[in-house]
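Peer 1: Mind looking at a prediction? Sequence and model below.
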Amino acid sequence: MPQDASPPFPNPSFQAAGSAGLPPAAGGGADDGMIAGIRSVLAECGGLAVDAGRLAVDDDLYAAGLTSHGCVGLMLGLEEQFDVEFPEKLLNRRTFESIAAIRDAVRGLIDGGEA
């Protein structure tokens, strides 16, 4: 995906502090595939007001349009995509606040059964 100088959101308030509106840096290794999978599920199930491909990993997904209804769809899509099940203790706003938070939760579920 080519990068340009334009911010991913029409309103700068959608950007998380420090993200500068840029997609994640290259070189993430195994994380790249997981992040791509998360972005795919976000685009399909998240109901975001912006293109999931333009979000930086630390951008606030709620500021980008994620609602409680979208969060449920996102969780179900992630469970299917990664063959995991989110335990009740992870069903909170913090788990789904950013692509990075989702990546960490999913990685924890895959690696140890729970994050």
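Peer 2: Arrived safely. As the structure is a prediction and not an experimental result, all values here were calculated from the model. Numbers count the residues shown, from 1 in each chain.
Peer 1: Every contact and neighbour count from this point should use C-alpha atoms.
Peer 2: OK.
Peer 1: so which strand or helix has the closest residue to residue 81 other than its chain neighbours?
Peer 2: Leaving aside its chain neighbours, residue 81 sits nearest to residue 37 (7.2 Å; criterion: C-alpha to C-alpha, 6 or more residues apart in numbering). In this structure, residue 37 sits in helix 30-45 according to DSSP states H and E.
Peer 1: so what does that helix touch, helix or strand wise?
Peer 2: When contacts are defined as 3 or more C-alpha pairs under 8 Å, 6 or more residues apart in numbering; DSSP states H and E, helix 30-45 packs onto helix 68-82, helix 99-112.
Peer 1: let's bring in a second one:
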Amino acid sequence: MKKKVKENDFARHLSYFLSKYLPGQMNASSNTVISYRDTFKIFLNYCRTEKNLKPELIQMETVKKELIVDFLAWLEIERECSISTRNQRLAAIHAFFGYVQKESPENLFASCRFV
């Protein structure tokens, strides 16, 4: 009997958020979409290099408050980002989780642990 592979809900939500929701429904500028995309590129790289989490295996339930707090601290300390840059990255993450709460109520509990 084959084990059912769990769909990567984080990747699905993130892909739709960046490619459809921001530019289409929110009419976000291309610069905003690029900035948000870059935030998640950095976040996924952080997950891979610092937390040994393969990006393709990250689920919504994986992304907890502690992971985000650690990521923000890493931005400041290791990447030497300014507070305003860190806060801009946090705003992108908040926007994503706000989207997930509205578009996917089954993930409401998981995303509420962060927001």
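Peer 2: Happy to help now that I have it. Predicted model only: the values in this text are computed from it and were never measured.
Peer 1: Overlay the chains and give the TM-score.
Peer 2: The TM-score (TM-score structural alignment, normalised by the length of the first structure) is 0.37; 77 aligned residues with a C-alpha RMSD of 4.6 Å.
Peer 1: Return the set of buried residues in the helix holding residue 37 of the first structure.
Peer 2: 34, 35, 37, 38, 39, 40, 41, 42, 43, 45 (16 or more other C-alpha atoms under 10 Å).
Peer 1: from what I can see the residue nearest to residue 81 of the first structure touches residue 80, true?
Peer 2: No: the criterion here is C-alpha atoms under 8 Å, and residue 37 of the first structure misses it with residue 80 at 10.8 Å.
Peer 1: helix, strand or coil for residue 72 of the second structure?
Peer 2: Assigned with DSSP: H, G, I helix; E, B strand; the rest coil, residue 72 of the second structure falls in the helix class.
Peer 1: I'd like to know how far it sits from residue 42 of the second structure.
Peer 2: Noted for residue 72 of the second structure: a distance of 11 Å to residue 42 of the second structure, by C-alpha to C-alpha, to the nearest Å.
Peer 1: Those two: which has the busier surroundings?
Peer 2: Ranked by neighbour count (other C-alpha atoms under 10 Å), residue 72 of the second structure and residue 42 place residue 72 first, with 21 against 14.
Peer 1: okay but the more buried one is in contact with residue 86, surely?
Peer 2: Yes: the pair residue 72 of the second structure and residue 86 qualifies as a contact (C-alpha under 8 Å) at a distance of 6.3 Å.
Peer 1: Compare the helices and strands packed on helix 30-45 of the first structure and give me the one nearest residue 30 of the first structure.
Peer 2: Closest approach to residue 30 of the first structure among these is made by helix 99-112 (10.6 Å; C-alpha to C-alpha).
Peer 1: report the angle between the axes of that closest one and helix 30-45?
Peer 2: Interaxial angle of helix 99-112 of the first structure relative to helix 30-45 (axes from the mean of the first three to the mean of the last three C-alpha atoms, to 10 degrees): 110 degrees.
Peer 1: Quick one: list the elements packing against helix 99-112 of the first structure.
Peer 2: Packing partners of helix 99-112 of the first structure (3+ C-alpha pairs under 8 Å, 6+ apart): helix 30-45.
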